[in-house]
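Novice: Can you look at this prediction? I've put the sequence above it.
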Amino acid sequence: MLPEKISQNWTSFVQSIDINSQRKLKFRLQASVKVFQKSKQSLAGLWVRTDKKDGSVGFFDNMENRPIISNHWEVYTIEGEIDQHTSIFNFGGICWYNGIFCFKNFKLFIRYDTQNFTEVILKNPSFENIAHQLSIPGWKQGIGIKEPIEVQEYTLNSIKEKNKNTYLKIEGNDIINIDKIKEEYSPNIGTLIAMFYNLDDRLKKAVQELSSKEIDYFLNPKTNSIGALIIHLAAIEISYQVDTFEDREFNEVEQQKWETAYYLGEAAQKEYKGYEIDYYLDILRQVRKKTLIEFKKLNDEWLKEATLNSIYDNHYKWLHVLEHYSYHIGQIIMLKKLIEN
């Protein structure tokens, strides 16, 4: 079962048109946009992607290197070239992080001859009659590669201006601001926390749309499933919690609870199957919650200390937890690609 919603720090919308040309064509996309920023991360842009007949990507631009931040209506433009191998021309708007992002008056021009641009008739260029997040007449939420899934951090609405013209209003909320979170910790601990959030985001993007069957998949009896690897991440993290925060090893109850996840293998294949992805991510979130709470009580001097008579200090140990996390995310992404193929 696929999720009804996904979680991410950006959203986009798209309209696609078929292209069939034996030669290269020039294009110009333009639209009016304004942004009400909630932080420096609040950014918007227009975007264009051409898909070739062989499935590869031709032209691509999402204005990431020149993002829109103005809170006044202004017209923005993307210009480029459609080559003769293009089959689909995708275009739309994109926004990042928290904020209010407004779009209207999309126009597309294509130069079919050497002299003049011809305006292409678009579907619903001013976004009238939005009935639901995934029901924008003429448009789709997403980037056009697969069926749209609602992004839970964003809401989309048609807004009517005083002159009765309409525009698309996208509002992003509850997206984590890493810079603000780092301020809650001492400098070096704040950097560790930022790295955890970055890895959490990478893991979530990789797995949140997987079915339970995909989560349970493993190559052979000596390998592990995605679900087992995520629960293993939780087991390793909690072992370092008791090591560094409490200066001890697992007690008998903890050992019994986490042993299978810690060591993986055939026992983990049998125990961790049949669950949806949120089962695993929720366990990891609960373990992480304790990590964040405990780190708030500590400072950078603590990082220099050692526990359990170890030659390695606490900073080294938590960097190892992050390295371990990153290593297994790589495995998870590899497994996902094998499943997709």
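Specialist: Looks like it arrived, so ask away. Numbering: from 1, shown residues only.
Novice: going forward, measure contacts and count neighbours with C-alpha atoms only.
Specialist: Fine.
Novice: Residue 203: what's it in contact with?
Specialist: Listed by CA atoms under 8 Å, 6 or more residues apart in numbering, the contact partners of residue 203 are residue 329.
Novice: For residue 318, which residues are in contact?
Specialist: Contacts of residue 318 (CA under 8 Å, 6+ apart): 192, 240.
Novice: Go through the helix or strand hosting it and flag the buried ones.
Specialist: Secondary structure assignment for residue 318, by DSSP states H and E: helix 314-340. Neighbour-count burial for helix 314-340, counted by 16 or more other CA atoms under 10 Å, picks out 314-315, 317-318, 321-322, 325-326, 328-329, 332-333, 335-336.
Novice: Please apply the same query to stretch 191-206.
Specialist: Here stretch 191-206 shows 191-197, 199-200, 202-204, 206 as buried, counting by 16+ other CA under 10 Å.
Novice: Just give me the closest of those to residue 252.
Specialist: Relative to residue 252, the closest of the buried residues of stretch 191-206 is residue 196; by CA to CA it sits at 28.3 Å.
Novice: how near is that closest one to residue 96?
Specialist: The gap separating residue 196 from residue 96 is 20 Å, by CA to CA, to the nearest Å.
Novice: now do residue 290
Specialist: According to CA to CA, residue 290 stands 29 Å off from residue 96.
Novice: Who has more neighbours out of these two?
Specialist: For residue 290 against residue 96, the residue with the higher neighbour count under other CA atoms under 10 Å is residue 96, and the figures read 20 against 12.
Novice: which non-adjacent residue is nearest the more buried one?
Specialist: Nearest-residue entry for residue 96: residue 10, 4.3 Å, with adjacent residues in sequence omitted and distances by CA to CA, 6 or more residues apart in numbering.
Novice: take a look at this one as well, against the first:
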Amino acid sequence: MDAKKVNRREFACSLGIGIMGMGAMTMPHAGIANPVTSEENINHIGPLTGFTPQIGTLISMLDWVSDTVIRYNKKLTVEQLDYLHDPDSNTIGSLMLHVAATEVIYQDMTFHGLEDFSPANKSRWNVAMELGEEARKEIKGNPLSYYKDAIDEVRAVTKQEMKKRDDAWLLSGETKDWNWNNYCKWFHVTEHYANHRGQMTWYAKRLPK
């Protein structure tokens, strides 16, 4: 085939514009520029006030999945959050800090063009990012509120930075080594919360009676 290769980002953008155009024609009172989700209901996934449509939808997914991490574990004591199932496991508390650390490193990579944590963030978050023996030694003795506050603090930075950006940015940003665009990177952050929420559930079901 001699036709020029289609730039997939341009195609995605044009496809999105076409779909939005059709939606505007068929539902004139629910244009994509206006929020269609209830910001009072975390179970409504979709565009949010203050963000472009796809970024708002991504944020609503991030908020939903991180909320499940906190809500599922809300009754656990400090001792239960520190429970170590076996010498090679990670505690539920350390996994909570790990998902927050993952969000931070993707902030540094996508918002600031870094390949790793900034020096300040590395000092604060690297143990939680790497987990293992250091995390087993250092991340303990904290109530659930400590981990919730950490996730909330990190999410506030994500939202602040995402408000400065648009859907074109989200669909761009391929990197040399991965060939992931920014949307894929931030979808990975979202599924990382879900993935480790599964681990937390497994550990929680095996807590000593």
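Specialist: Nice, thanks for sending it over. Nothing here was measured: the structure is a model prediction, and the numbers come from that model.
Novice: and the residue nearest to residue 96 of structure 1, what does it touch?
Specialist: With CA under 8 Å, 6+ apart as the criterion, the residues that contact residue 10 of structure 1 are 94, 95, 96, 97.
Novice: hang on, the second one in a helix?
Specialist: When you say that, I think you mean residue 95 of structure 1. No. In this structure, residue 95 of structure 1 is strand, not part of a helix, as judged by DSSP: H, G, I helix; E, B strand; the rest coil.
Novice: Number of residues surrounding it?
Specialist: Using other CA under 10 Å, residue 95 of structure 1 has 29 neighbouring residues.
Novice: Quick one: map residue 172 of structure 2 onto structure 1.
Specialist: Residue 172 of structure 2 maps onto residue 305 in structure 1 when the alignment is built from TM-score structural alignment.
Novice: and that match, what is it in contact with?
Specialist: For residue 305 of structure 1, the set of contacting residues under the criterion of CA under 8 Å, 6+ apart consists of 313, 314.
Novice: On the three-state scheme, it is what?
Specialist: Per three-state DSSP, the secondary structure class of residue 305 of structure 1 is coil.
Novice: Likewise for the one 4 residues further on?
Specialist: Residue 309 of structure 1 carries the three-state label coil when classified by three-state DSSP.
Novice: where's residue 209 of structure 2 relative to residue 142 of structure 2, distance?
Specialist: Applying CA to CA to residue 209 of structure 2 and residue 142 of structure 2 gives a distance of 20 Å.
Novice: need the helices for structure 2, in chain order.
Specialist: Ranges of helices within structure 2 are 8-26, 53-72, 78-81, 92-112, 119-130, 132-138, 144-162, 167-170, 182-204, based on DSSP state H.
Novice: counterpart of the third one in structure 1, which residues?
Specialist: To tie it back to what came earlier, the one meant is helix 78-81 of structure 2. Aligned by TM-score structural alignment, helix 78-81 of structure 2 corresponds to residues 212-215 of structure 1.
Novice: how about that stretch: buried residues?
Specialist: The neighbour-count check on stretch 212-215 of structure 1 (16+ other CA under 10 Å) flags 212, 214, 215 as buried.
Novice: tell me the contacts of the last one?
Specialist: This points to residue 215 of structure 1. So, once contact is read as CA under 8 Å, 6+ apart, residue 215 of structure 1 ends up touching 225, 226, 227, 273, 276, 277.
Novice: Which members of those define the maximum pairwise distance?
Specialist: Comparing all pairs in those by CA to CA, the longest separation belongs to 225 and 276, at 12.9 Å.
Novice: So which of these two has more stuff around it?
Specialist: Summary of the neighbour comparison: residue 225 of structure 1 and residue 276, criterion other CA under 10 Å, with residue 225 having more neighbours (23 against 20).
Novice: in terms of contact, does the more buried one touch residue 213 like I think?
Specialist: No. Proximity of residue 225 of structure 1 to residue 213 does not meet the contact threshold set by CA atoms under 8 Å, at 10.1 Å.
Novice: that older thread, specify which member of the buried residues of stretch 191-206 of structure 1 is nearest to residue 231 of structure 1.
Specialist: The shortest approach to residue 231 of structure 1 among these belongs to residue 203, at 12.5 Å (CA to CA).
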